[in-house]
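Q: Pasted the sequence and its predicted model underneath.
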Amino acid sequence: MNIRECILELAKKTKGKIILTEGFDIRILKAAQMLTKDGIASVVLLAEDIKEVEKIALGAGVDLSGIEIIKIDINLLDKKKVEEFIDVRTKKGMTLQDALDLLKKPLYFSMMYLKSGKCDACVAGAVYDTADVLRASIHVVGVAECAKLVSSYFLMIPPDGHSIAKEPVLFADCGVNPYPQALDLKDIAVVTVENFQKLFPGRQANIAMLSFSTKGSANSKILSKVIEATELVKTHFAGYSDINVDGEFQFDAAVVQSVGKKKASGSSVAGNANILIFPDLNAGNIGYKIAERYGGFQALGPIIQGLALPVSDLSRGSSADDICLICAIMLLK
C-alpha cells in the first residue's frame, strides 16, 4: 500500500466530516466527489448560490450525490460560540453589526461551522489567499493551548523511482512565518515532528535544520539563529530514541547520503533527513516549489499547525487529488 492509499484508508476509519469553503471551484467539486464516492469522508460544500454550484458541477461532469450543500446561515451555527466571537470582536473595537457581517463571509462562516462542532475539519485556499485563510482561522478557531506559534508544513511525496527520496518527507515552514527566530524554528520543528508521527507512526524522525552552511563550513551572523535553533531542538528531544536532530546542514548534506558522509561524517541525520526545517519563508516556499515543479514531488499543503482545530490552507495550484489527500490528512489530526 503506497502513502496515498495509506492516508485515505486511515481517514476512512475516522468517519469524519469536512467543510469545503470554495464550493464554486471545479477542483473542490471534484475532490468532494472523490471523498464521497470512495467513502473517505462526508462533505459539506459552502455555496452562495446552490443552483450555480450545481450548474458548475454538471458542466464539469461532477456527481454531487451524497454531498451536502449549504448556504451561509447564522442559524446553522452554535449560538454560544457566535456570542463569544462577537464579544471578542467588539472588545477589540468592532461594532456588533460588523462582527455579524464578518461571520457572513465564507471563510469566517466555515471556521465557525467547524468551531460549532458541525464538522471535523475545514479546508480552504484553492482561491482565497493564505493570509485570508490564516486570519479567519486564528480569529475564529484560535490557537491551540499548547501551541506557541502557528506555522505550516508540506507533505512532499516523491515520484516513483526518484533517485534520492524513497519515502515522503515534510518541509516546514513554507507558508506562514516570514522571519522565524531561533525559538520559532525550534517550535516549528517540534510541532512538525508531532505531525510526522501522526502520519507515519513508528517511523524514525530525522530532523535537519537547513542553512547555506554545513557544520560551520561558512561563517556569517545570519547562521547563528539556525545553530541556536538546532541546539534547542536537540535539547527538547534529548532521550528520544525515535527522533534524531542535527544541523546546520546544506540541503544536499541533509538528503544525499554520499554528500552527508563527506560533509558531516558521523551524523545519523546527514543524508537521511525526512523532516526539513527551513531558515525562513523565502527558502521554504522556494524550496517546496522547486521540489514540486522540477523534482516531480506531489506537494500537499500548506497544512496549518498550531490551531485549536484542524484547518488547512491550500496552494492555489492544488489539483483535485491534492485537495482530496489534504482533506484526508486533516481527519487524521
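A: Arrived safely, thanks for sending. Numbering: from 1, shown residues only.
Q: okay, CA-based contacts and neighbour counts for the rest of this
A: Will do.
Q: all helices of the stretch 201-333 of the chain, in order?
A: 224-236, 251-255, 257-263, 281-293, 320-331 (DSSP state H, counting those that start in this stretch).
Q: Please identify which of those is closest to residue 193.
A: Proximity to residue 193 (CA to CA) singles out helix 224-236 among the helices of the stretch 201-333 of the chain, at 10.6 Å.
Q: ok, residues contacting the closest one?
A: When contacts are defined by CA atoms under 8 Å, 6 or more residues apart in numbering, helix 224-236 is touched by residues 181-183, 185-186, 189-190, 209-211, 244-248, 279.
Q: For PyMOL, what selects the buried ones among those?
A: Remark: buried members of these, expressed as a PyMOL selection using 16 or more other CA atoms under 10 Å:
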select buried, resi 181+182+183+185+186+189+190+209+210+211+244+245+246+247+248+279
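Q: Mind picking the two most distant members of the contacts of helix 224-236?
A: Using CA to CA, the contacts of helix 224-236 span at most 21.3 Å, a distance reached by 181 and 244.
Q: picking that back up, could I get the helices of the stretch 201-333 of the chain as a markdown table with distance to residue 14 and mean neighbour count?
A: Output for the helices of the stretch 201-333 of the chain, formatted as a markdown table (distance: least, CA to CA, whole Å; neighbours: other CA atoms under 10 Å):
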| stretch | distance to residue 14 | mean neighbour count |
| --- | --- | --- |
| helix 224-236 | 31 | 19 |
| helix 251-255 | 34 | 24 |
| helix 257-263 | 38 | 17 |
| helix 281-293 | 29 | 17 |
| helix 320-331 | 7 | 24 |
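Q: and of these, who's closest to residue 75?
A: Of all the helices of the stretch 201-333 of the chain, the one in closest proximity to residue 75, counting by CA to CA, is helix 320-331 (25.5 Å).
Q: other SSEs contacting the closest one?
A: helix 3-14, helix 26-37, strand 121-123, strand 298-305, strand 311-312 (3 or more CA pairs under 8 Å, 6 or more residues apart in numbering; DSSP states H and E).
Q: dropping in the other structure now:
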Amino acid sequence: VCRCTYAAQWRSAAAAGVRRRIVLPEATDPRTLQAAGRSLDFCDVTLVCRRAELQDVRSLAKELRVPLEQMELTSVEDHSSFEHLKQQLADRRAGKKLPDCLQPLHFANMLVAAGLADGHVAGALHSSGDVVRSAFQIVGLQPGVSKVSSFFVMMPPDKDPLVFADCAVMVNPTAAELAEMADMAAVNYQSLFPDSEPRVALLSFSTKGSAKDPAVDKVIEAWELLKLRRPELICDGELQLDTALVPSVAASKAPGSPVAGKANILIFPNLESANIGYKLVQRLGNSKAVGPVLMGLQRPCNDLSRGCSTEDIEGVMVFTALQASQS
C-alpha cells in the first residue's frame, strides 16, 4: 500500500464519528495556519495566541487565504475560562511552581487537561523539550506509565510504513523504559495499521550475542521485560538493523526469529541513534516522517520538528484526532 493511501485512510478515519477539537498554540506561524485551514474536514480548530498577536494572526490568515471564520481564534488573556483553568492547574500541582499560564503553549495544554480541547499540536516554533515538559506538567501521565516517549511513522516510497521509537524524547532509556516504550509503540501501531500485526525489533549493534557490552545487555533485558509485559506480542532482540529488516541477512544471523527480516516497529537503544536514524531515512531515503507522536500522556499532546512542513503539521493533527477518538 502506498503512503498516500495510508494518509487518505487515516484522514477518513479521523473524520468519521465525533469531531475532535485540536488546539494550536503557534498561530503566528504560517505553516501552522495553513495546516489549520487544510484540516477542517476532519477536526475543529482552536488557535491560541497573545492579545498583542491577534491582529498579526488575522493579517497573516488573510494573506494566506486561511478561513479564520471557520475556526476559534482566542487570546490567552481574553479567554473566559483563563482564571478558572489557572486555579484548576494550581490545585492539581498542589503547591508546585506554576508554569507561565499566559504562554500559549501552556494555555493550550490547560485547555486539553480541562477537556475544552481534545488534543494539542505544537513544535513548529518550540523545542521538543519545551513541548514535552509543558504537556507533562499540565496534562500529566496515564496511570501506570513511568515516562513520556514518542514515535515517528516513517513512510518510504512504495514500501510498508515503519514505526521508529524514541526519536525525540528519552535520551538514554533504561531497559524497563525501553520495554514500556515498545509496548506503547505496538499499541499505537495496531491502531494506525489495524490490518497488520505489530512485529517489534529491539535494536543494537549486536545480534543474538555477537557482541558483549553493557549496552547490549540493556537491550536483552528490555526484550525479556517486554515478553513479560506482553507475552502475546511478536518481538525479538537484540537485533542489528539489517537483521531486523532484510530477510536474507535475517536467515543468516537470526534463523528462527519471529521478527528478523520482517520487523515493522524499531525500538532504538537511545535518542542519539534514533534521532540520527530517522533523519537519515527521511533525508537520504526519501521517506515521509510523521511525528513525533507522544506516548504515555493522559490526553493527546503532540510534538513537531521545527523544520516541519505544512503537510507534516497536518499529518500530526490527523494522528492527534485519531488518538483522541481512541482514548
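A: Thanks, I have the structure now. Given the structure is predicted, the values throughout are model-derived calculations rather than measurements.
Q: So after superposing, what's the score?
A: Here the TM-score for the pair of chains, by TM-score structural alignment, normalised by the length of structure 2, is 0.92; 317 aligned residues with a CA RMSD of 1.7 Å.
Q: how about CSV for the helices of the stretch 201-333 of structure 1, with distance to residue 201 of structure 1 added?
A: Shown next, in CSV, are the helices of the stretch 201-333 of structure 1 (distance: least, CA to CA, whole Å):
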stretch, distance to residue 201 of structure 1
helix 224-236, 20
helix 251-255, 21
helix 257-263, 24
helix 281-293, 24
helix 320-331, 14
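Q: Show me where the stretch 51-200 of structure 2 has its strands.
A: Applying DSSP state E, counting those that start in this stretch to the stretch 51-200 of structure 2 gives strands spanning 72-75, 119-121, 149-155, 162-165, 199-203.
Q: Quick one: average offset of the second one versus structure 1, please.
A: So the one you mean is strand 119-121 of structure 2. Compared with structure 1 after the fit, strand 119-121 of structure 2 shows a mean deviation of 0.4 Å (mean CA distance after the TM-score superposition for structure 1).
Q: Please work out which residues of structure 1 line up with that strand.
A: Aligned by TM-score structural alignment, strand 119-121 of structure 2 falls on residues 121-123 of structure 1.
Q: Give me the distance between the matching stretch and the centre of its chain.
A: Mean-position distance between stretch 121-123 of structure 1 and its chain equals 11 Å (CA atoms, centre = their mean, to the nearest Å).
Q: what sits up against it?
A: Contacts with stretch 121-123 of structure 1, where a contact means CA under 8 Å, 6+ apart, come from 17-21, 110-111, 114, 309-314, 327, 330-331.
Q: redo that, cut-off 7 Å
A: Outside stretch 121-123 of structure 1, the residues that touch it by CA atoms under 7 Å, 6 or more residues apart in numbering are 17-21, 110-111, 114, 310-313, 327, 330-331.
Q: which residues sit in contact with residue 124 of structure 2?
A: Taking CA under 7 Å, 6+ apart as the test, what residue 124 of structure 2 contacts is 304, 305, 306, 308.
Q: ok, 10 Å please
A: The contact partners of residue 124 of structure 2, by CA atoms under 10 Å, 6 or more residues apart in numbering, come to 25-26, 29-32, 303-310, 312-313.
Q: again, but for residue 247 of structure 2
A: Shown in contact with residue 247 of structure 2 (CA under 10 Å, 6+ apart): 253, 254, 255, 259, 260, 261, 262, 263.
Q: Tell me how many other residues crowd the aligned residue in structure 2 for residue 68 of structure 1.
A: Mapped onto structure 2 by TM-score structural alignment, residue 68 of structure 1 lines up with residue 72. Using other CA atoms under 10 Å, residue 72 of structure 2 has 13 neighbouring residues.
Q: cool, and the one 5 residues further on?
A: Neighbour count of residue 77 of structure 2, defined by other CA under 10 Å: 18.
Q: Return the residue of structure 1 aligned against residue 254 of structure 2.
A: By TM-score structural alignment, residue 254 of structure 2 lines up with residue 264.
Q: ok, and the closest non-adjacent residue to its match?
A: Among residues not flanking residue 264 of structure 1 along the chain, residue 270 sits closest, at 6.3 Å (CA to CA, 6 or more residues apart in numbering).
Q: What of residue 263 of structure 2?
A: Closest residue to residue 263 of structure 2 apart from its sequence neighbours, by CA to CA, 6+ apart: residue 199 at 5.0 Å.
Q: What residues does that neighbour make contact with?
A: 186, 189, 233-236, 244, 258-260, 262-266.
Q: Name only those of these that count as buried.
A: 186, 189, 233-236, 244, 259-260, 262-266.
Q: that older thread, let's have the contacts of residue 247 of structure 2 in TSV, adding distance to residue 91 of structure 2.
A: Rendered in TSV, the data for those read as follows (distance: CA to CA, whole Å):
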residue	distance to residue 91 of structure 2
253	55
254	53
255	56
259	47
260	49
261	51
262	48
263	45
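Q: Tell me the one among these nearest to residue 194 of structure 2.
A: Scanning these for proximity to residue 194 of structure 2, where the rule is CA to CA, the winner is residue 263, at 15.8 Å.
Q: looking at it, residue 27 of structure 1 is touching residue 315, isn't it?
A: No: using CA atoms under 10 Å as the test, residue 27 of structure 1 is too far from residue 315 to be in contact (11.9 Å).
Q: Any chance you could list residues touching both of the two?
A: Listed contacts common to residue 27 of structure 1 and residue 315 are 126, 322, 323; contacts here mean CA under 10 Å, 6+ apart.
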